[in-house]
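Asks: structure, please.
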Amino acid sequence: MKPLFLFRLILDLLTVSLLLAAFAYDWFGNAAHEIIGTLMFVLLISHNIFNRRWYGVVANGWQEPRSVFSKTITLCLLVMMVGLLATSVIISQTVFDFLALRSSFTARQIHALIAYLVLLIAALHLGLQWSMIMRVIGQALQVETNTRIPTATLRGLAFLIALYGFQSLFVIDIGPKLRLETTFSFWDFEAAAVEFILRHAAIIALCVMIVHYSLRLLSFYRRYRRAPGITE
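Replies: Predicted structure coming up:
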């Protein structure tokens, strides 16, 4: 494994970790929230620099279903990230306070909406690369994942985490947030700070599993259609 590739993977995982931390606004406070968000955007800029070749080929390969799916998710994530950055600057009270922009309750609601859309879409984007990530981690830890017992164990664990993530969608009340509804349910960080992070991480895992296994089913289907004797 090339050191640069491993470095890029660590930066990407750190970016996801900062995204998770940014949701704990009521725990860290506004100043820490803005600093965490700023660091996340710095890492996102580095991510785009490392993957700048993607912009040169984004117009190609729209006839292939997997390519269409992958590029659509990535473009949606790019748009949402721009929106998240714009609303962050508008409502900033610390990092960009010198700009003296006028904030509002609606702007903060839109910021929260986009933040959760980013969480979901970023998880889908992560799912596109999950096979590669697991292969790299397996090589780094020298773990053999091609045998039946480790594979079955990991899949069973992934299924349980996905169930926890599905339940967390309702516990976190993501639905009302995506509908811009005002709710009066607040998370008690003094009693369950770790659970808050775990539930958001489980939601990411759920989206990763959905994309990962959807791509596997698509691959199986394509091989089936190409098998001898299979006609339209």
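
Asks: please make it C-alpha for all contacts and neighbour counts, starting now.
Replies: OK.

Asks: ok, Leu20 - contacts?
Replies: Applying CA atoms under 8 Å, 6 or more residues apart in numbering to Leu20 gives the contacts Ile197, His200, Ala201.

Asks: mind checking the longest helix of the chain?
Replies: Longest among the helix segments of the chain by residue count, using DSSP state H, is helix 189-226.

Asks: so which bits of that one are buried?
Replies: 196, 198-209, 211-212, 215 (16 or more other CA atoms under 10 Å).

Asks: repeat that for stretch 36-55.
Replies: Quick answer for stretch 36-55 (16+ other CA under 10 Å): Ile36, Gly37, Thr38, Met40, Phe41, Leu43, Leu44, His47.

Asks: what do you get for stretch 102-114?
Replies: Arg108, Gln109, Ile110, His111, Ala112, Leu113, Ile114.

Asks: quick one: contacts of that stretch?
Replies: Met80, Gly83, Leu84, Thr87, Ser88, Ile90, Ile91, Ser92, Lys177, Leu178, Arg179, Leu180.

Asks: circling back: what is the most widely separated pair among the buried residues of stretch 102-114?
Replies: Arg108 and Ile114 (9.9 Å; CA to CA).

Asks: ok, back up a step: taking the buried residues of stretch 102-114 one by one, which sit in helices?
Replies: Arg108, Gln109, Ile110, His111, Ala112, Leu113, Ile114.

Asks: distance to Phe98 added to those, as JSON lines?
Replies: What follows is these, written out as JSON lines (distance: CA to CA, whole Å):
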{"residue": "Arg108", "distance to Phe98": "18"}
{"residue": "Gln109", "distance to Phe98": "22"}
{"residue": "Ile110", "distance to Phe98": "22"}
{"residue": "His111", "distance to Phe98": "19"}
{"residue": "Ala112", "distance to Phe98": "22"}
{"residue": "Leu113", "distance to Phe98": "25"}
{"residue": "Ile114", "distance to Phe98": "23"}
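
Asks: next, the second sequence, to be compared with the first:
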Amino acid sequence: MKMKIKTAADILMTAALPVLMCYSIVGETAHEVIGIAMFGLFIAHHIMNFGWIMSLFKGKYDLRRSVNTAVNALVFLCMIGLMYSGIVISKHIFTFVNIGGAMTARTIHMLCAYWGFVLMSVHLGMHISQMAARMKLKNKALIWSLRIVFGIIGAVGVYEFISLKFADYMFGKVQFVFIDTSASAVLTTLQYLSVMVLFAYVGYTLQMLLKRNNKTAVQ
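Replies: Modelled structure (predicted):
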């Protein structure tokens, strides 16, 4: 039962990611609601993985474990930054909170949103093998077909990464995110989804390389 809940939470968080990125089209109220739900799922995810948290200060850290822990820590920082800044700049749900520093919070929110999107996608990719095992995907033909399909989507993601100016937002070159509100919500979500698949593929490849490095080190 716990494993089913974990899988459901992971799927919902994955689905929410690209939707949250096109907030201007989805609507500000919906964006805030989905953001709160995302943070709740994130907390639930960590509660269900409490054993991993407790093991952080135990055992040795090889390269694979160090990279995994670093990615997880950065994702955690981005989520905290998003929740804090989201509360500060909220126009609907948290209007009763008056902390101040809205301009700084907007910058934090944008940086954490884009870095968080990339890092969460990498994190997802690094755990694809585990998710496949949970879903009992063992058919080699199906697995290779999925790799090819996601590889093609990831290739589209390279174009969309450039088109959506991810690098400019990630490194603070642009202060305000521009989204064409006249564009199709579905199409825009698919654009961000392709970028997510791109970095999930990066995470998957990184994990495979780290696993191979560990086997070589043991030998």
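
Asks: quick check: TM-score for this pair?
Replies: After superposition, the two chains reach a TM-score (TM-score structural alignment, normalised by the length of structure 2) of 0.89; 219 aligned residues with a CA RMSD of 2.2 Å.

Asks: so what corresponds to Phe7 of structure 1 in structure 2?
Replies: Aligned by TM-score structural alignment, Phe7 of structure 1 pairs with Ile5 of structure 2.

Asks: how many residues are close by that match?
Replies: 13 (other CA atoms under 10 Å).

Asks: helix or strand for it, which one?
Replies: Element membership for Ile5 of structure 2, per DSSP states H and E: helix 2-21.

Asks: just how off-centre is that helix within its chain?
Replies: A distance of 10 Å separates the C-alpha centroid of helix 2-21 of structure 2 from that of its chain, computed with CA atoms, centre = their mean, to the nearest Å.

Asks: that one vs structure 1, average distance?
Replies: For helix 2-21 of structure 2, the mean deviation from structure 1 after alignment is 1.6 Å (mean CA distance after the TM-score superposition for structure 1).

Asks: please point out which parts of the helix or strand just after that helix sit buried.
Replies: Toward the C-terminus, helix 2-21 of structure 2 is succeeded by helix 23-26 as the next helix or strand (DSSP H and E). Of the residues in helix 23-26 of structure 2, Tyr23, Ser24, Ile25, Val26 count as buried by neighbour count, 16+ other CA under 10 Å.

Asks: separation between the aligned residue in structure 1 for the last one and Leu19 of structure 1?
Replies: Structural alignment places Val26 of structure 2 opposite Phe28 in structure 1 (criterion: TM-score structural alignment). From Phe28 of structure 1 over to Leu19 of structure 1 the distance is 13 Å, taken as CA to CA, to the nearest Å.

Asks: how about Lys177 of structure 1?
Replies: 17 Å.

Asks: neighbour count winner among those two?
Replies: Leu19 (22 against 19).

Asks: can you tell me, leaving aside adjacent residues, what's nearest to the more buried one?
Replies: Met40 (6.8 Å; CA to CA, 6 or more residues apart in numbering).

Asks: and the equivalent of that neighbour over in structure 2, what helix or strand is that in?
Replies: Using TM-score structural alignment as the criterion, the counterpart of Met40 of structure 1 in structure 2 is Met38. For Met38 of structure 2, the host element (DSSP H and E) is helix 28-48.

Asks: same check, this time on Gly86 of structure 2
Replies: Going by DSSP H and E, Gly86 of structure 2 is part of helix 63-89.

Asks: which part of structure 1 matches that helix?
Replies: Helix 63-89 of structure 2 maps onto residues 65-91 of structure 1, going by TM-score structural alignment.

Asks: cool, and stretch 115-133 of structure 2?
Replies: Stretch 115-133 of structure 2 maps onto residues 117-135 of structure 1, going by TM-score structural alignment.

Asks: number of residues surrounding Asp180 of structure 2?
Replies: Quick note: Asp180 of structure 2 (other CA under 10 Å) scores 11 neighbours.
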